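> Here is a sequence with its predicted model. Questions after.
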Amino acid sequence: MAAPSAWSVPQLTYGITPPKVSMAEPRRRSVAAAQSERIRSLPVDALVVYDLQDESSRTDVERPFPFMRAIDPLDYALDYLEVPQPKVVYRSVSGHDAASLGAWLERLRSAGGATVLVGAPSRSQSVSLRLSDAYAVHEARSPDLPLGGVLIAERHAARGNEDQRCLRKVERGCSFFISQAVYSVIASKNLLSDLVYRCQDEGREVPPILLTLTPCGSKKTLDFLAWLGVEVPRWLQNELAHAKDILSTSIETSVAAFEELHDFAAQKGIRLGCNVESVSIRRAEIDASVELVERVAKILGR
């Protein structure tokens, strides 16, 4: 399933979330202008815009931060942001029907973007559209729209089949993958190793992968990462929780993790890039995301 010739899988991306629906329009424009100015200056190949969904059905644990609905990520990407980088826009498909998803995909395709389709956060949630159905809509309505998938090392640790899931998604049209936030080098190495050897056994190429790094600037953010299902090893939880500067410590840890995983991937012939998240409204964490991009860019030889 070929993507348009203009599309090249990015090696370094920057991920953001749209403003909340409750934010007044003038404030939305002000936020978008500030984000656009920052993004234009970054050495990134593409911008990732997330589609926020309420994941409370995935766990009985109380959410550390209340869920607040955000505006449509495609509306934000196309109507608010003014950046030269192509956009990779997430779409949570469970609350949509085939017709609305098809129109959404066609709009994104005409804008020269790419998408990552995401299913329901849990099997218990009632859905209008399953992820497999969404892939069928993509095939029928916008087969040349570059399609990405989500890769989760923690799911592989629990079920041992994320490598198989990855390749099934390749068969449905996915040409690249973006991971969940990475704090456990071992969990990510295990997944990459299983994936590369499965591809060797099946005579396949390993798809390009973007590992997601996200700054952690507070104990509450650390709790939120755990709530999302991100594995933060116990020793690292201790280091972050007791650090004099938790944000700086998380940056150093993330840089070291990516450097180790990048070296490991290079030895295995995996094209491994990075997606740096900036999903906080705190100025210090926004600045930290910029620092993280610049340091990862150096690892990538930029």
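Thanks, I have it.
> hey, let's count contacts and neighbours off CA atoms from now on
Fine.
> OK, contacts around residue 235?
Neighbour list for residue 235: empty [criterion: Cα atoms under 8 Å, 6 or more residues apart in numbering].
> element containing it, please.
Secondary structure assignment for residue 235, by DSSP states H and E: helix 234-241.
> Would you mark the buried spots in stretch 5-20?
Applying a neighbour-count criterion of 16 or more other Cα atoms under 10 Å, one finds 9-19 buried in stretch 5-20.
> what about it, how long is it end to end?
Terminal residues of stretch 5-20 are spaced 35 Å apart (Cα to Cα, to the nearest Å).
> ok, and what's touching that stretch?
Here stretch 5-20 makes contact (Cα under 8 Å, 6+ apart) with 28, 31, 39, 43-52, 68-73, 76, 112, 146, 176, 208, 210, 272-279, 293, 297.
> again, only this time at 7 Å
28, 44-50, 68-71, 73, 76, 176, 210, 273-279 (Cα atoms under 7 Å, 6 or more residues apart in numbering).
> likewise stretch 284-300?
With contact meaning Cα under 7 Å, 6+ apart, stretch 284-300 is reached by 215, 217, 251, 255, 259, 276-278, 280.
> swap the cut-off to 8 Å and go again
So stretch 284-300 is contacted by 12, 14, 42-44, 214-217, 247-248, 251, 255, 258-259, 273-274, 276-280 (Cα under 8 Å, 6+ apart).
> hmm, which of the residues you listed are the buried ones?
Buried subset of the contacts of stretch 284-300 (neighbour count, 16+ other Cα under 10 Å): 12, 14, 42-44, 214-217, 247-248, 251, 255, 258, 273-274, 276-280.
> Mark which of those residues are part of strands, please.
Under the assignment DSSP state E, these contribute 12, 14, 273-274, 276-278 to strands.
> Throw those residues into JSON lines and include distance to residue 237, thanks.
Formatted as JSON lines, these follow (distance: Cα to Cα, whole Å):
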{"residue": "12", "distance to residue 237": "27"}
{"residue": "14", "distance to residue 237": "25"}
{"residue": "273", "distance to residue 237": "25"}
{"residue": "274", "distance to residue 237": "22"}
{"residue": "276", "distance to residue 237": "20"}
{"residue": "277", "distance to residue 237": "19"}
{"residue": "278", "distance to residue 237": "20"}
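> another one to put next to it:
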Amino acid sequence: MFLNKIRKKDSGILLYGITPPKSQTPPEKVAAIAEKTLERLYALDIDALVVYDVQDESARTSEERPFPFTSALDPFEFASTHLHSLEVPKIIYRPAGKFSKEELADWLHNLTQHKFYPVFVGLPAPDFQVKTSLKEAYELWSLHKEHSIIGAVTIPERHAVLNDEDVRMLDKMNSGVSYFISQCIFNVEYARKAMESLVASCQNKNIELPTVIFTLTVCGSVKTLQFMEWLGIHIPDSLKEELINSENTVEKSVSIALSIAEELINYCIDKNIPFGFNIESVAIRKEEIEASVYLINKIGEMLSAKGLRKRPNVLTEA
């Protein structure tokens, strides 16, 4: 179980991340999308499913958004209504500051009833009027801590600029956070530097390291590449050139992700950091969705080869 793996600091955790359908999608089409999503998910050897909350972050930057923003269905409602037959835990993202304490308390109660787990995320803009502080949100969650775990987001790019990601992570750990899911990783050096600071801080304070789950994704086009950069994901110039000049951007991005995964696996094993991977599948193009399935299966094989996951049972003909 995902909860036990996090509590035991097991490495080799695998998550798969999706976004709900757009909010204006007709109900019958939502059901059809969910059915196709389930068909894909049933075949995956994953520990939990991540369902993102989609926010408009245009106010965060003056740069033009490469893709127009479109709101999505509520991730908890989509998961609980349409994905309940998938018998793996669901991790639901939510910007706590957008909701009152009463709304958040009800949401956490419903989440726990479904055996889902929360990840509180930041607000779409620095000047957003906060209804519930992050500290208050963690205090509300603590009422459920006996049978729940809570995660948080870590951003290596922020550490590269502010050099305080380890401080932010320890502060959240003091509020009950036991694992972190990273922003999408393309700059492995940024990820390593953030982890180095985290390891040093935990050693200095004589506390256990949290589990860190690194997010990897498939990039299907130059425009998607631009959107990732708009979101604040740092893509080294050398990788950017490889993606832009590749005859098959999807294939090249999968190759890059597998290389990053291999580096992070070896690094975390060497540093005794409990870790895992979250493979994002937020595109709607069939080629990119299929590539995300290939990517998570290949990373599962890499983790199995290191003895960090049991190989899934495969039925073969007699």
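Yep, it's here. Owing to the predicted nature of the structure, the values given are computational and were not obtained by experimental measurement.
> So after superposing, what's the score?
Remark: TM-score between the superposed chains equals 0.95 [TM-score structural alignment, normalised by the length of structure 1]; 298 aligned residues with a Cα RMSD of 1.5 Å.
> just to revisit the earlier point, so how far does the helix holding residue 235 of structure 1 sit from its counterpart in structure 2?
On superposition with structure 2, the mean distance recorded for helix 234-241 of structure 1 (mean Cα distance after the TM-score superposition for structure 1) is 0.8 Å.
> Spell out, range by range, the strands that occur in structure 2.
For structure 2, applying DSSP E gives strands covering 13-18, 48-51, 90-94, 117-120, 150-154, 177-184, 211-216, 275-280.
> what's the closest of the ones you listed to residue 304 of structure 2?
strand 13-18 (10.9 Å; Cα to Cα).
> matching residues in structure 1 for that closest one?
Strand 13-18 of structure 2 corresponds to residues 11-16 of structure 1 when matched by TM-score structural alignment.
> distance between the matching stretch and the chain's centre?
8 Å (Cα atoms, centre = their mean, to the nearest Å).
> just checking, what residue in structure 2 corresponds to residue 95 of structure 1?
With TM-score structural alignment as the criterion, residue 95 of structure 1 matches residue 98.
> so that match sits right up against residue 130, yeah?
Yes: look at residue 98 of structure 2 against residue 130 with Cα atoms under 8 Å: they come within range, at 6.2 Å.
> Pick out whichever of the two has more residues nearby.
Set side by side, residue 98 of structure 2 and residue 130 show more neighbours around residue 98, with 18 against 15, by other Cα atoms under 10 Å.
> contacting residues for the more buried one?
Residue 98 of structure 2 neighbours (Cα under 8 Å, 6+ apart): 123, 129-132.
> In structure 1, which of those residues still touch?
Counting by both residues aligned by TM-score structural alignment, their matches' Cα atoms under 8 Å, the contacts of residue 98 of structure 2 that remain in contact in structure 1 are 130-132.
> quick check, nearest of these to residue 159 of structure 2?
Using Cα to Cα as the measure, the one of these that approaches residue 159 of structure 2 most closely is residue 130, at 24.1 Å.
> how far away is that closest one from residue 106 of structure 2?
Residue 130 of structure 2 is 18 Å from residue 106 of structure 2, by Cα to Cα.
> Okay, helices next: where are they in structure 1?
Secondary structure of structure 1 (DSSP state H): helices at 25-40, 73-79, 98-110, 131-141, 153-159, 162-171, 185-202, 219-228, 234-241, 246-268, 283-299.
> Out of those, which gets nearest to residue 57 of structure 1?
Among the helices of structure 1, helix 219-228 comes nearest to residue 57 of structure 1, with 11.4 Å by Cα to Cα.
> Now do the same contact list for the most centrally placed residue in structure 1.
Nearest to the geometric centre of structure 1 sits residue 178, at 5.0 Å (Cα atoms, centre = their mean). Counting by Cα under 8 Å, 6+ apart, residue 178 of structure 1 makes contact with 148-151, 209-212, 275.
> what do we get in structure 2 for it?
By TM-score structural alignment, residue 178 of structure 1 lines up with residue 181.
> likewise residue 56 of structure 1?
The alignment partner of residue 56 of structure 1 in structure 2, by TM-score structural alignment, is residue 58.
> For that match, list the residues it contacts.
Applying Cα under 8 Å, 6+ apart, the residues near residue 58 of structure 2 are 64-65, 124-125.
> same question, residue 222 of structure 2
Contacts for residue 222 of structure 2 (Cα under 8 Å, 6+ apart) come out as 243-244, 249.
> Which entries within those residues meet the buried criterion?
For the contacts of residue 222 of structure 2, buried by 16+ other Cα under 10 Å: 243, 249.
> if I look at the residue mapped onto residue 219 of structure 2 from structure 1, how far off is residue 297 of structure 1?
Matched to structure 1 by TM-score structural alignment, residue 219 of structure 2 sits across from residue 216. Distance of residue 216 of structure 1 to residue 297 of structure 1, computed by Cα to Cα: 20 Å.
> go on, residue 247 of structure 1?
19 Å.
> before we move on, what about residue 107 of structure 1?
31 Å.
> same thing with residue 167 of structure 1?
With Cα to Cα as the criterion, residue 167 of structure 1 and residue 297 of structure 1 are 28 Å apart.
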